[in-house]
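Asks: please work out how this folds:
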Amino acid sequence: MSANASTPVELVPLDALPDQGFHAAEAVIDGDAEPLILYRDGGQVRAWLNVCPHAGRNLDWAPGQFLKSGDGHLVCAVHGAAFELQGGCCVAGPCKGDALRAVPVRVEDGMVVLG
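Replies: Reported below is the predicted structural model:
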């Protein structure tokens, strides 16, 4: 899916995302197809590239399956880096202080769209 100036790029229906949970998606960002992590918090959705800043690997342990720690962090399945869910900052692990690359998304008419 790629962005067009007049048509929003739909990623997934909001109802497909579990509240306080993750969902995998893909979108064209800067001309390249990129894997995304979507996180739903009530009616709000945050998105990041599914790329750990430590080693450049995807964070999911299996396609679309993400780990969430007991204290509410997204955990990289490869090296255990923990990311807070407000801004994607790494709070523990080998890339502490780095952050996931945010992707702007919004909810529009029940759909999560780029932008």
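Asks: going by C-alpha atoms from here, please, whenever you check contacts or count neighbours.
Replies: Noted.
Asks: ok, now which ones touch residue 8?
Replies: Residues in contact with residue 8 (CA atoms under 8 Å, 6 or more residues apart in numbering) are 113-115.
Asks: and for comparison, fold this next one:
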Amino acid sequence: MTEERALCRLEEIADGKARGFPGVSGGFMGLLAARQGGRVRVYVNACPHIGVPLEIMPDRFLDGAGRRIVCAVHGATFRIEDGFCLTGPCAGDSLEAVPARIDAEGTIWVPAEAGA
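Replies: As a prediction, this is how the structure comes out:
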């Protein structure tokens, strides 16, 4: 079985919002988790264009409507559902998805090395 680490409880991310998490062991890249109802999608917090973190202000990953992930540096937009880039300099690329699961107590788990 793959080692896992807990990110947070699902209830700690408001529905229609996203939250950032630091990289493991002081790594530069962290993770972002976007919640839609009882589902959460987790991605490496790096724009595929040049690898910069997607947000400038903490936890500001989504557009005003909460429907797309937005790179604050280049304005690229990504579908929350699969991380696919719709517009911007990396159109056609995708965010790096991280497998995530929610246990019966509502805790979000990801592989231990994710976001290293």
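Asks: how close are the two chains, by TM-score?
Replies: TM-score for the superposed chains, counting by TM-score structural alignment, normalised by the length of the first structure: 0.83, backed by 109 aligned residues with a CA RMSD of 2.1 Å.
Asks: which ChimeraX command selects the buried ones in the contacts of residue 8 of the first structure?
Replies: Buried residues among those (16 or more other CA atoms under 10 Å), as a ChimeraX selection:
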select :113,114
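Asks: in the first structure, what residue corresponds to residue 107 of the second structure?
Replies: Counting by TM-score structural alignment, residue 107 of the second structure lines up with residue 111 in the first structure.
Asks: run a quick neighbour tally on that match.
Replies: Using other CA atoms under 10 Å, residue 111 of the first structure is surrounded by 17 other residues.
Asks: which residue in the second structure lines up with residue 94 of the first structure?
Replies: In the second structure, residue 94 of the first structure lines up with residue 89, judged by TM-score structural alignment.
Asks: which SS class is its match?
Replies: Three-state assignment for residue 89 of the second structure (DSSP: H, G, I helix; E, B strand; the rest coil): coil.
Asks: for stretch 44-51 of the second structure, measure first residue to last.
Replies: Start and end residues of stretch 44-51 of the second structure are separated by 10 Å (CA to CA, to the nearest Å).
Asks: brain fart, stretch 39-52 of the second structure
Replies: The first and final residues of stretch 39-52 of the second structure sit 26 Å from each other (CA to CA).
Asks: again, but for stretch 72-86 of the first structure
Replies: Taking CA to CA as the measure, stretch 72-86 of the first structure stretches 11 Å from start to finish.
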